[in-house]
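>>> Build me a model:
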Amino acid sequence: MTVPIERLRNFGIVAHIDAGKTTVSERILFYSGREHRMGEVHEGTAVMDWMPEEQERGITITAAATYVPWRDCELQLIDTPGHVDFTAEVERSMRVLDGCVVVFCGVAGVQAQSETVWRQADKFRVPRLVFVNKLDRPGADFERVVSDIEKRLRARVVPLQWPIGQEKEFSGVVDLVRLKAWRWDEDDQGAHPIEIPLPEQLETEIEIARGRLLEAAAEADESLLERYLEGAELPNDEIVAGLRKATISGAIVPVLCGSALRNRGIQPLLDAVVDYLPSPIEVPPVEAMVIGGKKDGETVRIEPDPEMPFCGLVFKIATDKHGDLSFVRVYAGSLRSSDQLYNSREKKVERVGQILRMHANAREQIESAGAGAIIALPGLRYTRTGDTLYEKSRPVSLESLTFPEPVISMTVEPVSSGDRDKLLDVLKRLEREDPTFRSSENEETGELLMSGMGELHLEVLRNRISRDFRVEVRSGKPRVAYRETVSRPAARESVVERALGNRNVHGHVRLRVVPAAEVARVEVLWMAPAEQIPRVHQQAIVDALKAEASSGPICSYPVVNVRIAVEGGSVREGESHEGAYCQAAIQALREALQEAGPVLLEPIMRFEVQSPADYLGSIQGDLNSRRAVIQDMVVEGDLRILKGTVPIGEMFGYSTAVRSLSQGRASFGMEPDRYSPVPADRMPNLGY
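Next up is the predicted model:
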């Protein structure tokens, strides 16, 4: 970090797919001087979309970090994906950001993934700016989009700019704070905004919008409010200070506008990032839990002080043929090469080699990093996403990251049988990188299964296996990632007595299974007295139960929402044996799950379809045939927005279907909602 922490801005750019988010990022790189050539998504030359898969598809798949200078500040930027299949990339980025810019299409307005990223920003209390993009497009309407954000996202938005013209007439913006107007010249790629007179035809709009802006600024400061109510002229720097205070507190969301593709409006957006988004010392300190010692379990605040012991959160791991990179947000302290850190989960030492700053996929080695920095560390042996790294002098654990469970699966196998072990290794590496990806192997058939968040997610990972890791594979069709649970409590016990070599061994376990909606997967409670089951065998029995619960009694899908209580057993002097106890526990669990009314669960998705009114009937009919429950319909002019829930198993190939039904004019988005029991009349269709 080359600037004082108060001049640092950590922010991300988030949006629904195709709102122009990466084009905004590319213009930021160009106008800040970080890149000397303007990257274009449609040409496959975007710097931030560096993966071949991203360049071919024209979409962002993985969050990419960089840093740029602007004015006297340093901006650390993370460009995130917009497609719902990669929403975990947004989630983990949002966790470590101090602010964000939410990009909206000036034509489409609020879309399905717009709502998702807004909720993610709310979850982590991230201050934000709005950039209404694509105002040069046919159908663009700045006021409608602002109203849409207010109504659908329940936000108090305050325009800081007003567009000069819209659609093909869009030529510039009015700065409502300083009452200046700007246009951009295409001859120099918009590098130098040109000041022009305030448009007389916008006099009324400017007066009303500036009034809202002044009111919002004044409400954040009592002395400013008094002068505002007295009708006094407010200095621009005090207006900016009031708006900054209101933005950081979450009271308002400032709105800017432009057209990134036409090189209009990016420099004022960068100014707004500096003026209104917080530095690391202006957001509440993160909280951590003390590990060990007299204060074990106590909550402490981690102040962003470079003189304090180091504390950082690993929010992302990237893997390729060269190895793993652990992306770390530094919350306190400083780090130098050769330092030793401890991992909160494994309690093991990690030795720091190189310290890297990333510019998309380009690496820059630095000597040290302090509080507020976003860095990458290669070669960490034990670290996983969500782990805390800390100095020995202050052992703490930050709140980890949580991710949704996979909802679809497909089989995968190597083209060459000799590549099987290599494929298994690659799948495990991808699991480490992507917390929403799972791989498994059927012990009976040897079938390999990869599971993820959607068809595109699995397709991208399959292509990466071939392209990045040089393992040619074949894959099956996507299928639903079902889960299993129980509907009632049940108790069972099992005794294992057998000869092992020249001795008899004994194991006896008594347990109970209980439905537990609050438990994400399976939780094992140890209630057995030490005189009934030796404590030395406890961890092995718990591990055996969790492994067995990965294959349920109906059709071998993982068991979820179940609590297993190990209540007791018995000891036989000289014959008690760990393997026998594990075998008894497994047998008791199998019988208890069968007795507890097992239920097959299917993933249910929240969906949103936006369509012109002319196609509404056919789209509704198609959704009904897919077992969709339509919960709401919003009318916005000729646009109809359908919201509801639907089983994901009914939505394979829906992108093609909805395009066909609407002649390409409808769009849709989905995100995981919950797991729900499969209706009894559907079970025969599934072969059960």
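>>> okay, CA-based contacts and neighbour counts for the rest of this
Fine.
>>> Where does the residue nearest to the spatial centre of the chain fall, secondary structure wise?
When CA atoms, centre = their mean is applied to the chain, the residue found nearest the centroid is residue 91 (2.2 Å). Residue 91 is located in helix 87-96, with elements delineated by DSSP states H and E.
>>> and that helix, how far from the chain's centre?
In terms of CA atoms, centre = their mean, to the nearest Å, the centre of helix 87-96 is found 3 Å from the chain centre.
>>> Does that helix pack against any helices or strands, and if so which?
strand 8-15, helix 112-123, strand 311-320 (3 or more CA pairs under 8 Å, 6 or more residues apart in numbering; DSSP states H and E).
>>> and the angle from the longest one to helix 87-96?
What that stands for is helix 112-123. 30 degrees (axes from the mean of the first three to the mean of the last three CA atoms, to 10 degrees).
>>> For helix 112-123, buried residues please.
For helix 112-123, the neighbour count (16 or more other CA atoms under 10 Å) marks 112-118, 120-121 as buried.
>>> quick check: angle from the next helix or strand after that helix to strand 8-15?
Sequence-wise, the next helix or strand beyond helix 112-123 is strand 128-133, with elements assigned using DSSP H and E. Interaxial angle, strand 128-133 versus strand 8-15 (the same axes, to 10 degrees): 50 degrees.
>>> And strand 128-133, what's buried?
Buried residues in strand 128-133, counted by 16+ other CA under 10 Å: 128-133.
>>> and this one, so I can compare the two:
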Amino acid sequence: MHMLNLGILAHVDAGKTSLTERLLHTAGVIDEIGSVDAGSTTTDTLALERRRGITIKSAVVSFPLDTVTVNLLDTPGHPDFIAEVERVLGVLDGAVLVVSAVEGVQAQTRVLMRTLRRLGIPTLVFVNKIDRRGARGEALLRNMARTLAVPLVPMGAAAEPGTPAAHFVPGLAPSALDALTDHDDDLLAAYVNGRLTDARLRGALAEQTAKALVHPVYFGSALTGTGVPDLIDGVERLLPAAVGTADGPLSGTVFKVERGPAGEKIAYARIFSGTLRVRDRIPVGDGREEGRVTALGVFDRGTDRRADAAGAGRIARVWGLGGIRIGDALGSPGRVGEHHFAPPTLESVVVPRPGTDRGRLHLALTQLAEQDPLIGVRHDEVRQETSVSLYGEVQKEVVQATLADEYDLDVTFRETTTLCVERPAGTGRAVEFNKKDGNPFLATVGLRVEEAPPGSGVRFGLEVELGSMPYAFFKAVEDTVRETLGQGLHGWQVTDCAVTMTHSGYSPRQSHAHQGFDKSMSSTGYDFRCLTPLVLVEALRRAGSRVYEPVHRFRVDAPADTLGALLPLLTRSLAVPRTTWTRGDTCVLEGTVPAARVHALGQRLPGLTRGEGELESAFDHYAPVTGATPPERPRTDHNPLDRKEYLLNVTRRTADGDN
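Purely as a prediction, here's the structure:
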């Protein structure tokens, strides 16, 4: 039977997890539908998820249909957990985007649809909650077409929306033909010539849906079940099954890591080709180590079961790969895990309560970072502080509750601050020669630092012959460059820069007669790792650097008569409106605003708009920080900006031999 890996995505509270429960019940996998409010759903397994009534971690559950077995991935809807959604997108064959018939298209709905379109993921739309008071049918469909700006194909209509008797009436809407003929001239010709058959029309629908050219829309209710059988039929007929051969070379991608009851690491991996078997030894990630699979689990009829093998198209739980990380490839790379959403732009220091074991806290945060690499744990040995990267305040509350519930650690957080970056302002060069001019290390390193295009990250290159010294020394320099650029002249991560090695040199291996290797006369990787930060920061100092803060693009929908109160608020928030227009009695403002101001803007908006204002924001770009003094971030390294302090920390002596 074919496999289909299906994602369920939505803005928070659209009814995504409830729809998952209804799908499992309709497919005969569960006998009783769980409740989000009661904390009894199948996919929200964390105690914190059940208590808060939101999805925090992606979950996998399987159910069979007539011709395909569906691995359904339930994802978080709250924007603070967008990283969980990002990791799932790379393993999907198709998706269902859930929209509330009451609230309609919301901020996260637009973000998700844009991303699904960009990635070309075939997507069905399910309008949920048609039985709720205030639910809309045809009016909502028109609103969706305008706000999502994608080709929608209504697969029927909502009858009696907004009442307990609401139900779905199947039937391809007349407007479907317009959407389909936009992408198929032959279909248009068949219609004009009177030769268009129902079979030809539905064939075009399946073909265009599979190519993500159009998006069929179903109406229904996860609570009553109306429309859900039709959605299931669409999943089976319109979404493409997984491709890949079980006999090919192994290729898979890890999209989730969790810890088992005994603390063992369990990886969730999508297998794109080949077959993964118990006892297989496979290269992990970039080949940095080889792992041995000790156990496998696959998903089947609402649960997971142990298996000896997992073939192409499967999602497997994998035991035994101790060094595995999210985004790692199993075997040859599958779909490379590019970033679909912006990284976190906020940071907060974790403050342990008196008596809290700091060692246990550091271990716990490290394990949380395994499950969510974008948490970005950063430890300051000097101040004995640990900070984490965040998307928002809700995520901070969840991290705090997780530490309390799962690790019995009582912590608070300091006020959230904005994560800035640094970029070189020009070009700088520096070089230090082996054992000359106060260089205590047996190494020669010369580096040039220059600015690179925005978004290019860090590039490292060579202007010296690769054979001029052992490759391990070049690797030590490159790795240290990337690590050192984690903290620039002002303490922020340096990005969008090119670093070129311009000089190299080393002392060959020396031995005394009748004795072994003498490392006091021979270069080691340690010499290059210690010298590189000094050279790099000097080159960066000569280039200069500027601090950039994250800037979000925003959209505010609010009653038109509140525009007068909104504009002063936007001015105080340092927002720059780019476009403003009125649609009926609603005004829409779009522009940019510093990320540091988004939270306060969202808090003030309801009070100025009678609770009707809606703010959508997403990272857009980094902009130079204005003002005479750029913000500083405390350093957590040995501070190569201060040569004497650095050498005291690294070598326990200064270059002239003083203790």
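>>> what's the average distance of the helix or strand just after the helix holding residue 91 of structure 1 to structure 2?
Taking DSSP H and E as the definition, the helix or strand that follows helix 87-96 of structure 1 towards the C-terminus is strand 99-105. Taken over the aligned residues, the distance from strand 99-105 of structure 1 to structure 2 averages 1.3 Å (mean CA distance after the TM-score superposition for structure 1).
>>> according to the alignment, strand 99-105 of structure 1 goes to what range in structure 2?
The alignment of strand 99-105 of structure 1 onto structure 2 (TM-score structural alignment) spans residues 94-100.
>>> Report the distance from the matching stretch to the chain centre.
Relative to its parent chain, stretch 94-100 of structure 2 has a centroid offset of 18 Å by CA atoms, centre = their mean.
>>> just stretch 233-248 of structure 1 next, same as before
Shown here is stretch 233-248 of structure 1, whose average C-alpha point lies 32 Å from the average C-alpha point of the whole chain (CA atoms, centre = their mean).
>>> what does stretch 210-229 of structure 1 give?
Relative to its chain's centre, stretch 210-229 of structure 1 lies at 36 Å (CA atoms, centre = their mean).
>>> what's the neighbour count on residue 425 of structure 1?
Counted with other CA atoms under 10 Å, the burial measure for residue 425 of structure 1 works out to 12 neighbours.
>>> Apologies, that question was intended for residue 632 of structure 1.
By the criterion of other CA under 10 Å, residue 632 of structure 1 has 10 neighbours.
>>> Report whether it is found in a strand, as I expect.
Yes. Assessed with DSSP: H, G, I helix; E, B strand; the rest coil, residue 632 of structure 1 lies in a strand.
>>> now for it: what does it line up with in structure 2?
Counting by TM-score structural alignment, which is the criterion used here, residue 632 of structure 1 corresponds to residue 579 in structure 2.
>>> and that match, how far is that from residue 455 of structure 2?
Remark: distance between residue 579 of structure 2 and residue 455 of structure 2 (CA to CA, to the nearest Å) = 26 Å.
>>> ok, now which ones touch the nearest residue to residue 499 of structure 1 once chain neighbours are set aside?
Setting aside the residues directly before and after it, residue 499 of structure 1 is nearest to residue 505 in space (CA to CA, 6 or more residues apart in numbering), at 6.1 Å. Taking CA atoms under 8 Å, 6 or more residues apart in numbering as the definition of contact, the neighbours of residue 505 of structure 1 are 496-499, 575-577, 580.
>>> by contact count, what packs against the longest helix along structure 2?
The single longest helix within structure 2, with elements called by DSSP state H, is helix 525-543. Contact partners of helix 525-543 of structure 2 among helices and strands, from 3+ CA pairs under 8 Å, 6+ apart: strand 427-432, strand 443-451, helix 471-484.
>>> Many thanks, we can stop here.
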